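Chemist: pasting the structure only:
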């Protein structure tokens, strides 16, 4: 598995590389120390996983996450940072991160997080999960959308506005498979359709959920109780 590491601290560059290279089948193909290098790398390098620090000397790792999701939508994105505040957590997830790990985590936690990502899961440090729950409960970032107006809606209206973004049965099938970690090419084979059709369904899902990536779609669908 090909990894790109976006980290400006030489100590953490070496530490992450040491952790990864002890795992058979994992290979670091590029290491970048700033946003400029990282943006160029995500356009020019083929990778399966990118590990991103948020605090870079010339900007935010969130810009790198967005670029990585745009240029290589099937790749996994693991945030590895010291920032555990809600603003950074929610922003990173909505930018397209599929996992969030604190740098202080033990080496075995790093390996477990990477393995989980490749298995189709979204590892989140327990200290981070509380922030995500808080964002969902308060409707931050588009999650848990509440209908406008002062009066409470009736049950049917609430179900439509909160939990029914209008996905078709086929789009729900695609969403459920994506949530389990299948790529769109694998989804196409599983559902006996062309990759072009599966991508079309994915675009429709993103539009209806008002998101821009696989990670955001899964996160939003989970918050709405769809998966």
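Modeler: That came in fine, so what should we check first? As the structure is a computational prediction, the values presented were derived from the model and not from experiment.
Chemist: going by C-alpha atoms from here, please, whenever you check contacts or count neighbours.
Modeler: OK.
Chemist: the strands in this structure, which residues?
Modeler: Using DSSP state E, the strands found in the chain span residues 2-6, 27-32, 49-52, 55-56, 59-60, 76-81, 99-102.
Chemist: redo these as a markdown table? Include distance to residue 191 and mean neighbour count.
Modeler: Shown next, in a markdown table, are the strands of the chain (distance: least, Cα to Cα, whole Å; neighbours: other Cα atoms under 10 Å):
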| stretch | distance to residue 191 | mean neighbour count |
| --- | --- | --- |
| strand 2-6 | 28 | 23 |
| strand 27-32 | 32 | 17 |
| strand 49-52 | 26 | 26 |
| strand 55-56 | 41 | 18 |
| strand 59-60 | 39 | 15 |
| strand 76-81 | 23 | 26 |
| strand 99-102 | 27 | 24 |
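Chemist: want to compare, so here's the second one:
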């Protein structure tokens, strides 16, 4: 009997960068990733400096980065900053036991897209990871009030902030991001190259003083640019 090749293609292997020094928790996260529909390869580092060095030479962004703040050598904040500087749109989520207001704000300002507490159930953590993969970044409910409080205070006197001036192309790029479009779709809708969109995004991040797409959209709305 002759065998014919199948038309079905094996889904691509997705990449997770896990920076976590607790081997038991790292194993739980790895098991949780195996329970997701996609196939995942988990690249694990227990020290922040090793993770930073690896990210610095990585050729392409990871599909997801999970970072613990309490690492044995450097703060996870340093790892987040290194990841965000290398790849401006890579999903980065904190998973930590630290629940202080300063930690939440510092992580978000460094470029984290979400913040999940370790003392939540593994089911809730898995649900948070699934949200990230859908483009919805989680923030543990009891931490949300810190961020909202900070945003409300920072927006009390918008007249004191210097105005942000965007070029027409930057504004068009921003509108595409606000609609949830990928860089590729933004480039297609604008009739420009992907590298042009990436350059516009870097300029937007610099002008708005942000480190992530969600922060850019939020800040742009506070400036009434959208």
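Modeler: Cool, got the structure. Only a predicted model underlies this, so the values are computations on that prediction, with no experimental measurement involved.
Chemist: out of the strands of structure 1, the one nearest residue 170 of structure 1 is which?
Modeler: In terms of Cα to Cα, the element of these nearest to residue 170 of structure 1 is strand 76-81, at 24.4 Å.
Chemist: ok, back up a step: with residue 171 of structure 1 as the reference, name the closest of the strands of structure 1.
Modeler: Using Cα to Cα, the nearest of those to residue 171 of structure 1 is strand 76-81, at 21.8 Å.
Chemist: onto which residues of structure 2 does the closest one map?
Modeler: Counting by TM-score structural alignment, strand 76-81 of structure 1 lines up with residues 91-96 of structure 2.
Chemist: how far apart are the helix of greatest length in structure 1 and its match in structure 2?
Modeler: Longest helix of structure 1, by residue count under DSSP state H: helix 195-209. With mean Cα distance after the TM-score superposition for structure 1, helix 195-209 of structure 1 departs from structure 2 by a mean of 1.9 Å once superposed.
Chemist: hang on, the earlier thing: in JSON lines, list the strands of structure 1 along with distance to residue 88 of structure 1.
Modeler: Formatted as JSON lines, those follow (distance: least, Cα to Cα, whole Å):
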{"stretch": "strand 2-6", "distance to residue 88 of structure 1": "16"}
{"stretch": "strand 27-32", "distance to residue 88 of structure 1": "20"}
{"stretch": "strand 49-52", "distance to residue 88 of structure 1": "13"}
{"stretch": "strand 55-56", "distance to residue 88 of structure 1": "10"}
{"stretch": "strand 59-60", "distance to residue 88 of structure 1": "10"}
{"stretch": "strand 76-81", "distance to residue 88 of structure 1": "10"}
{"stretch": "strand 99-102", "distance to residue 88 of structure 1": "10"}
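Chemist: aligned partner of residue 13 of structure 1 in structure 2?
Modeler: Checking TM-score structural alignment: residue 13 of structure 1 goes with residue 26.
Chemist: just so I know, which of the strands of structure 1 lies nearest residue 196 of structure 1?
Modeler: Among the strands of structure 1, the nearest to residue 196 of structure 1 by Cα to Cα is strand 76-81 (21.2 Å).
Chemist: how big is the offset of the closest one relative to structure 2?
Modeler: Here the mean offset of strand 76-81 of structure 1 against structure 2 after fitting is 0.6 Å, by mean Cα distance after the TM-score superposition for structure 1.
Chemist: which outside residues touch that strand?
Modeler: Identification of contacts with strand 76-81 of structure 1 by Cα atoms under 8 Å, 6 or more residues apart in numbering yields 48-55, 65, 68, 92, 96-103, 114, 117-118.
Chemist: in structure 1, which spans are helices?
Modeler: 10-21, 35-44, 61-71, 86-95, 107-118, 126-138, 155-158, 169-179, 184-190, 195-209, 214-223.
Chemist: select, out of the ones you listed, the one closest to residue 1 of structure 1.
Modeler: Among the helices of structure 1, helix 107-118 comes nearest to residue 1 of structure 1, with 9.2 Å by Cα to Cα.
Chemist: tell me, that closest one lands on which residues of structure 2?
Modeler: Per TM-score structural alignment, the counterpart of helix 107-118 of structure 1 in structure 2 is residues 122-133.
Chemist: the matching stretch vs structure 1, average distance?
Modeler: Stretch 122-133 of structure 2 sits 2.2 Å off on average (mean Cα distance after the TM-score superposition for structure 1).
Chemist: and the residue nearest the centre of structure 2?
Modeler: In structure 2, the residue lying closest to the centroid (Cα atoms, centre = their mean) is residue 91, at 2.6 Å.
Chemist: residues near the residue nearest to residue 170 of structure 1 when sequence neighbours are not counted, how many?
Modeler: By the measure of Cα to Cα, 6 or more residues apart in numbering, the closest residue to residue 170 of structure 1 outside its immediate chain neighbours is residue 201, 7.9 Å from it. Counted with other Cα atoms under 10 Å, residues neighbouring residue 201 of structure 1 total 21.
Chemist: what's the match for residue 201 of structure 1 in structure 2?
Modeler: With TM-score structural alignment defining the correspondence, residue 201 of structure 1 maps onto residue 200 in structure 2.
Chemist: surely its match meets residue 173?
Modeler: Yes - shown here, residue 200 of structure 2 and residue 173 form a contact pair, counting by Cα atoms under 8 Å, at 6.8 Å.
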